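Undergrad: Make a model of this:
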Amino acid sequence: MSAINPFHLAVPQSDLDDLRRRLAATRWPERETVADWSQGVPLAALQELVAYWADGYDWRRCEARLNGVGQFTTGIDGLDIHFLHVRSPHEQAAPLILTHGWPGSVVEFMEVIAPLTDPVAHGGRAEDAFHVVVPSLPGYGFSGKPSGTGWGVERIGRAWAELMRRLGYAGWFAQGGDWGGIVTTAMGGQAPEGLAGIHTNMPLARPSAQDRAQDGAEVREALEAGRRYTKFDSGYAKVQSTRPQTIGYALVDSPVALAAWIYEKLAGWTDNAGSPLDVLSMEAVLDNVMLYWLPGTGASAARLYWESYGRIGQSGPVLLPAGVSTFPKEITKAPRQWAQQILRNIVYWNDCPQGGHFAAWEQPELFVSELRACFSLMRQEQ
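TA: Okay, the predicted model is just below:
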């Protein structure tokens, strides 16, 4: 069994001083010629965020919080994997691995770890407890950056199964959204020893021509969401899936470019009233951006699109028990009849009243209640 090593963050002050120097030296473009976000992040919105980043934001607060949760690394398949690991005070707790996506990070789950691990202290029951593991995807956060090709979602899924084995968990659940949902679905198809069921807040779909031709509001909404994403919202994915190295130069060298690249998606993919700050605080936004800036992962994170974007949904069917929670402002829509082409054993499905793409981050209480409801059904079957 390979070693599990404690990981302590202590970012050199020189790195933070360099960040402020770069922010102060930003060469700004002229403002947009529209009155909304349709051309990208408005100049005033980004300048507001950057001004706070330079003069009000405290990285040491985030650093201390991450250190306080419990961080570790372990080498899997030649790559160091960074992860948070919090054991529940309830020994009968079910192990659960949570996987983030892009442009997210482990900070998406910071508000749900305590209620998941200690439900009694957060309005739940002891039988709802989980031991929680939250890894950083390869090339993201403080995980290692792959130096060769091949780190796609299937390989990540196998690595996560190995991680849970190393932690001593014989039976466990998996959850994810965005790339995390894709990795989790791939794991479900792989059905590694110990995986008892999965949950996703972004179900994949593989609809046939007959499925697409069906009439009904749900199908029409799904088709329209797909067209809207393709026409107006998929440029980032096209760039990252074809030229991750090229965009990586800007994302690793310019903190403002990185912030804009991420902030646009937080605006478009959260359930907000016109600004991402309606849902997420500036501290939360910048904590997440810093997990890309400090380790310089703009290019390495983008490469996951190059590895796997064109093969999303092509993994085998998932026969294990699966649960789905949908949120109204999700990027794309997948009616249940589409999702069950991949998830063959759906035991839980719920359409939530609010929330967007970053479910755990935006709606932590609702997210926790969804996982408790879903996995309680699967626990009963064990």
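
Undergrad: CA atoms for contacts and neighbours, from now on please.
TA: OK.

Undergrad: State the number of residues packed around Arg61.
TA: 12 (other C-alpha atoms under 10 Å).

Undergrad: That should have said Glu30, apologies.
TA: 8.

Undergrad: what's near enough to touch it?
TA: Applying C-alpha atoms under 8 Å, 6 or more residues apart in numbering to Glu30 gives the contacts Leu43.

Undergrad: and it, how far is that from His90?
TA: Counting by C-alpha to C-alpha, to the nearest Å, the gap from Glu30 to His90 is 56 Å.

Undergrad: same question, Asp118
TA: 8 Å.

Undergrad: what about Val239, which helix or strand?
TA: Take DSSP states H and E as the rule and Val239 turns out to sit in helix 235-242.

Undergrad: Kindly report the same for Phe83.
TA: strand 79-86.

Undergrad: any idea how far that strand is from the chain center?
TA: 15 Å (C-alpha atoms, centre = their mean, to the nearest Å).

Undergrad: how deep is the residue nearest to Gly310 when sequence neighbours are not counted tucked in, by neighbour count?
TA: Nearest residue to Gly310, sequence neighbours excluded (C-alpha to C-alpha, 6 or more residues apart in numbering): Ser241, at 8.0 Å. Ser241: 19 surrounding residues under other C-alpha under 10 Å.

Undergrad: Isn't Ser241 up against Tyr305?
TA: Yes. Taking contacts as C-alpha atoms under 8 Å, Ser241 lies within contact range of Tyr305: 4.3 Å.

Undergrad: the helices in the stretch 1-150 of the chain, which residues?
TA: 13-24, 43-55, 59-69, 110-117 (DSSP state H, counting those that start in this stretch).

Undergrad: and Ser300, which of those helices is closest to it?
TA: helix 13-24 (19.5 Å; C-alpha to C-alpha).

Undergrad: Quick one: distance of stretch 71-78 to the chain centre.
TA: 19 Å.

Undergrad: what does the helix holding Val239 contact?
TA: Contacts for helix 235-242 (C-alpha under 8 Å, 6+ apart): Ile247, Ala302, Arg303, Leu304, Tyr305, Trp306, Glu307, Tyr309, Gly310.

Undergrad: Centre of the chain to that helix, how far?
TA: 18 Å.

Undergrad: Flag every buried residue along it.
TA: Ala237, Lys238, Val239, Gln240, Ser241, Thr242 (16 or more other C-alpha atoms under 10 Å).

Undergrad: what's near enough to touch Ala322?
TA: Contacts of Ala322 by C-alpha under 8 Å, 6+ apart are Gly197, Ile198, His199, Leu343, Asn345, Ile346, Val347, Tyr348.

Undergrad: picking up where we left off before, if you count what's nearby, which of Asp118 and His90 comes out ahead?
TA: A count of neighbours by other C-alpha under 10 Å puts Asp118 above the other of Asp118 and His90, at 23 against 17.

Undergrad: any idea how far Gln92 is from Thr117?
TA: For Gln92, the distance to Thr117 - C-alpha to C-alpha - is 11 Å.

Undergrad: The structure of the following sequence is requested for comparison with the preceding one:
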Amino acid sequence: MRARLTAARLPETETVYRAAPDPRRWQQGVPLAELVDVVNHWRTEYKWRSFEERLDRNGQFRTTIDDLGIHFLHRRSARADATPLVLTHGWPGSIAEFVDVVDELADPQDADAPALATDGLTAVERKWTEETRDFWRHRAAYAKQQATRPQTIGYSLVDSPVGLLAWILDEFAECSDTEDSPFETISIDRVLDDVTLYWMTRTGASSARIYYESHNSLDPELRVDVPSAVTMYPRDIEKCPRPWAQERYRQIVRWRSPESGGHFPSLEVPRYFVKDLQEGLAAVLSA
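TA: All right, here's what the predicted structure looks like:
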């Protein structure tokens, strides 16, 4: 991997070049200067083995579900009465999203955690719908590509570490609650943990297929009748007004819309994420 990074052939700088900090730097995608800095860090300073050791300490396992090989971490709680909890991720996420919050979830410092604890749209909800529509119209090229031709982009994602980095880094920048760079809230090593995990395991193509397999398969008539807790982070890529959410989730027992956070809250606002998850689960269990 380091040899490939050293030999990487990069394009010229973007034609919307501006000096940092400036959110407009990302209008054509990942800025060349940003990518060069991350590639150099990845090649010379990043330590994959330390992340590998963290995964081993949590407990790594493999199983087969419906003939599909699944890798997962299983961290047992220190408490015999703990409630089992499954944390899942989407793309371009991975188990790297949760390594910084699993300790507090499995062995919380607060001895009482998980205990019991409109008509029309508001102005904020209307803004959510506008932002969601804007995302799908102007900023969702990666999703369209992976939902229609995942194999084609998959060759680049599996073969080129720099190509994979740029493809994923663009989404961290797009979906994070930041002004200029995703590294304002997410550490560069945590992003590289995520990207390296994809590259080492050659899963750039297979992971992209979730879009092809899922985008047209959801039943529009599906209704969820079990108690549900929902949190809408302000910089997530899709934000649904509560009246619309209640059409599908028929028993929302807790609804939160915090002041900060994006598509990767466990990386951006880990303390809030853990507390919110504990309180949401408590509300579901009490219901």
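
Undergrad: on that earlier part again, show only the entries of the contacts of Ala322 of the first structure found in helices.
TA: If you go by DSSP state H, the contacts of Ala322 of the first structure have nothing in helices.

Undergrad: Shared with the second structure, which of those?
TA: Mapped onto the second structure and checked by both residues aligned by TM-score structural alignment, their matches' C-alpha atoms under 8 Å, the contacts of Ala322 of the first structure keep the contacts Leu343, Asn345, Ile346, Val347, Tyr348.

Undergrad: Tell me the most packed of those residues, by neighbour count.
TA: The most crowded member of these is Leu343, carrying 27 neighbours; neighbours defined as other C-alpha under 10 Å.

Undergrad: how about that residue, what's its match in the second structure?
TA: Aligned against the second structure by TM-score structural alignment, Leu343 of the first structure finds its counterpart in Tyr249.

Undergrad: ok, and the closest non-adjacent residue to that match?
TA: Using C-alpha to C-alpha, 6+ apart, the nearest residue to Tyr249 of the second structure is Val224, at 4.8 Å.

Undergrad: Can you find the partner of the one you found in the first structure?
TA: So Val224 of the second structure corresponds to Val318, using TM-score structural alignment.

Undergrad: Check Gly280 of the second structure too.
TA: Taking TM-score structural alignment, Gly280 of the second structure has Cys374 as its aligned residue in the first structure.

Undergrad: And that match, how far from Glu111 of the first structure?
TA: Cys374 of the first structure is 19 Å from Glu111 of the first structure, by C-alpha to C-alpha.

Undergrad: Just want to know which of the two has more residues nearby.
TA: Set side by side, Cys374 of the first structure and Glu111 show more neighbours around Cys374, with 23 against 16, by other C-alpha under 10 Å.

Undergrad: host element of that one?
TA: Applying DSSP H and E, one finds Cys374 of the first structure within helix 364-381.

Undergrad: Give me the packing partners of that helix, helices and strands only.
TA: helix 110-117, strand 195-200, strand 322-326, strand 346-351, helix 359-362 (3 or more C-alpha pairs under 8 Å, 6 or more residues apart in numbering; DSSP states H and E).

Undergrad: Check these for me and report the most buried one.
TA: strand 195-200 (a mean of 26; mean count of other C-alpha atoms under 10 Å).

Undergrad: What count of nearby residues applies to Ala115 of the second structure?
TA: 13.

Undergrad: Show me what Pro40 of the first structure lines up with in the second structure.
TA: Residue 40 of the first structure: Gly, not Pro. Using TM-score structural alignment, Gly40 of the first structure lines up with Gly29 in the second structure.

Undergrad: Show the contacting residues for its match.
TA: Contacts of Gly29 of the second structure by C-alpha under 8 Å, 6+ apart are Asp170.

Undergrad: ok, 10 Å please
TA: With contact taken as C-alpha atoms under 10 Å, 6 or more residues apart in numbering, Gly29 of the second structure is in contact with Glu14, Val16, Arg139, Ala166, Trp167, Leu169, Asp170, Glu171, Ala173, Glu174.

Undergrad: Among those residues, the buried ones, what's the ChimeraX command?
TA: Only the buried entries of the contacts of Gly29 of the second structure go into this ChimeraX selection, using 16+ other C-alpha under 10 Å:
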select :14,139,166,167,169,170,171,173,174
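
Undergrad: Tell me the one among the contacts of Gly29 of the second structure nearest to Leu157 of the second structure.
TA: Looking across those and measuring by C-alpha to C-alpha, the closest to Leu157 of the second structure is Trp167, at 7.9 Å.

Undergrad: I'd say Ala44 of the first structure and Pro29 touch.
TA: No. Taking contacts as C-alpha atoms under 10 Å, Ala44 of the first structure lies outside contact range of Pro29: 11.1 Å.

Undergrad: higher neighbour count, those two?
TA: Higher neighbour count among Ala44 of the first structure and Pro29: Ala44, with 11 against 7, using other C-alpha under 10 Å.

Undergrad: out of everything not next to it in sequence, what's closest to that one?
TA: Arg31 (7.8 Å).

Undergrad: Thr83 of the second structure now?
TA: Pro114 (7.8 Å).

Undergrad: how deep is Met282 of the first structure tucked in, by neighbour count?
TA: 18.

Undergrad: same question, the one 3 residues further on
TA: By the criterion of other C-alpha under 10 Å, Val285 of the first structure has 21 neighbours.

Undergrad: Let me know the helix or strand that the alignment partner in the second structure of it is in.
TA: Mapped onto the second structure by TM-score structural alignment, Val285 of the first structure lines up with Val191. Using DSSP H and E, Val191 of the second structure sits in helix 188-200.

Undergrad: So which residues of the stretch 151-300 of the first structure form strands?
TA: Assigned by DSSP state E, counting those that start in this stretch, the strands in the stretch 151-300 of the first structure fall at 172-176, 195-200.

Undergrad: can you redo these as CSV with distance to Leu79 of the first structure?
TA: Converted to CSV, the strands of the stretch 151-300 of the first structure look like this (distance: least, C-alpha to C-alpha, whole Å):
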stretch, distance to Leu79 of the first structure
strand 172-176, 21
strand 195-200, 22
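
Undergrad: and of these, who's closest to Pro103 of the first structure?
TA: strand 172-176 (13.6 Å).

Undergrad: which residues in the second structure does the closest one align to?
TA: Under TM-score structural alignment, there's no match for strand 172-176 of the first structure.

Undergrad: tell me which strands and helices that strand is in contact with?
TA: On a contact count with 3 or more C-alpha pairs under 10 Å, 6 or more residues apart in numbering; DSSP states H and E, strand 172-176 of the first structure meets strand 94-99, strand 130-135, helix 153-166, helix 179-190, strand 195-200, strand 322-326, helix 364-381.
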